[in-house]
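Enquirer: return atomic coordinates for the entry below.
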Amino acid sequence: MTTDKRQGEGRWAEAIFAGGCFWCVEAVFKDLKGVHEVVPGYTGGHKPNPTYQEVCSGTTGHAEAVRILYDPDQISYRELLEVFFTTHDPTQLNRQGPDVGTQYRSAIFVRTEKERQLAEEMKKEAEGWWGAPVVTEIVEAGTFWPAEDYHRDYFARHPDQPYCAGVVAPKVAKARQRWRHLLKDARD
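Expert: Model (predicted):
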């Protein structure tokens, strides 16, 4: 967990996850209490400042990912990992549902040994939940390249778009049901 002092915003920690299409991952994590910002982007590859089209070509090595700024006093890194491992299928190699390619791989990008250790522990736990080997990569975080502006809040802005209605909406609904105690509007 890295922390960041943002002007006027206090102290935030950062997590970077890849779990398929970043529209899905962003929509799930934006709902959680303590989450200040979720930015879709690209990381884990070799091409500087890639475009969406380049990442989708599968030639950049990047994954579609999200960078989450959160308040560790309201939600823990462990809780974020639990949500991550239960809201996508970490047993699928280089795909999530209809999305196929290395850009859709499951990955956790860590910055500290503590993050790595916790991610490894949660990965083992997730194998028990899924009843199958988890293929999620746990790798050192490199440069995170924010995606083009039109990807931000994509699901919120386009809920009726066919992919959003057919893929993102069911995933978000399932996450809201399972993790309702962690939602921003949850009643304690």
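Enquirer: all contacts plus neighbour counts: C-alpha atoms, from now on.
Expert: Will do.
Enquirer: longest single helix anywhere in the chain?
Expert: helix 113-130 (DSSP state H).
Enquirer: pull out the buried residues from the helix or strand following that one.
Expert: Following helix 113-130 in sequence order, the next helix or strand is strand 137-140 (DSSP states H and E). The neighbour-count check on strand 137-140 (16 or more other CA atoms under 10 Å) flags E137, I138 as buried.
Enquirer: before we compare anything, build this one as well:
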Amino acid sequence: MPNQRKATLGGGCFWCLEAVYEEVGGVSDIVSGYAGGHVPNPSYRQVCNGTTGHAEVVQLTYDPSVIGYRDLLEIFFTIHNPTTKDREGADIGPQYRSIILYHDADQKQTAEALIDDLEAEGVFDDSIVTEVEPLDTFYRAEDKHQNYYERNSSLPYCQAVISPKVSKLREKHAERLQ
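Expert: Sure thing, here's the model as predicted:
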């Protein structure tokens, strides 16, 4: 489709972000992967060691005539804690950091403006530590990590960590659901 754009976001475990954005209208494809590091073609095990510099991220393909980039980011800031460095809940390490990897100058400007707005409004008790960096290279994660929640929603991790994020999306952004 000619009007499709990409967004790349990391906010803890990529399984969580993937599950949330699966329900968002205007998002046509979600790929879990790795970005923001220095090791070419990293494996999940390498990224989990926290030494590759990569974050677990999702790369979204979306239709800007249905959902805007800022709307995607507003969802992002709703479903994870952007005030904890290298951590999302019990997931700890640089691979779980909050990061927006922009694809162009407009995305950078939108991300920075939204962070400034959230800070000015005092939405969070602590300062936002989300990194805003240019996307260099995105590496697709192994197949077993794609559509993880859809295939494993009854597992304890999914029930304890991912399901509450999906519920929060449904509660806070009902108008954005498919």
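Enquirer: just give the TM-score of the two.
Expert: Superposed pair, TM-score by TM-score structural alignment, normalised by the length of the second structure: 0.97. Supporting alignment: 176 aligned residues with a CA RMSD of 0.8 Å.
Enquirer: quick revisit: buried residues of the longest helix of the first structure, list them for me.
Expert: For helix 113-130 of the first structure, a neighbour-count test (16+ other CA under 10 Å) marks E115, R116, A119, E120, M122, K123, A126, E127 as buried.
Enquirer: closest to D4 of the first structure among those residues?
Expert: E115 (15.6 Å; CA to CA).
Enquirer: per the alignment, name the residue of the second structure opposite the closest one.
Expert: Under the alignment (TM-score structural alignment), E115 of the first structure maps onto Q107 of the second structure.
Enquirer: isn't that match right next to G68, touching?
Expert: No - contact criterion CA atoms under 8 Å: Q107 of the second structure and G68 do not qualify, at 10.4 Å.
Enquirer: near the residue lying closest to A13 of the first structure once chain neighbours are set aside, how many other residues are there?
Expert: Nearest non-adjacent residue to A13 of the first structure, counting by CA to CA, 6 or more residues apart in numbering: T3, 4.1 Å away. Other residues within reach of T3 of the first structure, judged by other CA atoms under 10 Å, total 15.
Enquirer: identify the residue of the second structure aligned to T3 of the first structure.
Expert: For T3 of the first structure, the aligned position in the second structure is a gap, per TM-score structural alignment.
Enquirer: next: the one 10 residues further on.
Expert: Residue correspondence, TM-score structural alignment: A13 of the first structure in this structure matches R5 in the second structure.
Enquirer: follow-up on the earlier one: the residue nearest to the match of E115 of the first structure when sequence neighbours are not counted and G36 of the second structure: what is the separation?
Expert: Excluding the flanking residues, the one nearest Q107 of the second structure by CA to CA, 6+ apart is Y69, at 7.2 Å. Separation of Y69 of the second structure from G36 of the second structure (CA to CA, to the nearest Å) stands at 20 Å.
Enquirer: for S65 of the second structure, same thing?
Expert: For S65 of the second structure, the distance to G36 of the second structure equals 28 Å [CA to CA].
Enquirer: compare these two (neighbour count), which wins?
Expert: Counted by other CA under 10 Å, S65 of the second structure and G36 do not tie: G36 has more neighbours, with 23 against 9.
Enquirer: tell me who's in contact with the counterpart of that one in the first structure.
Expert: Superposed on the first structure with TM-score structural alignment, G36 of the second structure falls opposite G44. For G44 of the first structure, the contacting residues are G61, H62, A63, A141, G142, T143, F144, by CA atoms under 8 Å, 6 or more residues apart in numbering.
Enquirer: how about the aligned partner of the fourth one in the second structure: what's its closest non-neighbour residue?
Expert: With TM-score structural alignment defining the correspondence, A141 of the first structure maps onto L135 in the second structure. The shortest distance from L135 of the second structure to any residue other than its chain neighbours is 4.8 Å, reached at L101 (CA to CA, 6+ apart).
Enquirer: isn't the one you found right up against V132?
Expert: Yes - using CA under 8 Å as the test, L101 of the second structure is close enough to V132 to be in contact (6.0 Å).
Enquirer: ok, W15 of the second structure - how many residues close by?
Expert: Neighbours of W15 of the second structure (other CA under 10 Å): 23.
Enquirer: and it, what pairs with it in the first structure?
Expert: Aligned by TM-score structural alignment, W15 of the second structure pairs with W23 of the first structure.
Enquirer: next: V123 of the second structure.
Expert: Matched across to the first structure, V123 of the second structure falls on W129, judged by TM-score structural alignment.
Enquirer: now for stretch 169-178 of the second structure, what's the gap between its first and last residues?
Expert: With CA to CA applied, stretch 169-178 of the second structure spans 12 Å between its terminal residues.
Enquirer: so which bits of it are buried?
Expert: Residues L169, R170, R176 are the ones in stretch 169-178 of the second structure that count as buried (16+ other CA under 10 Å).
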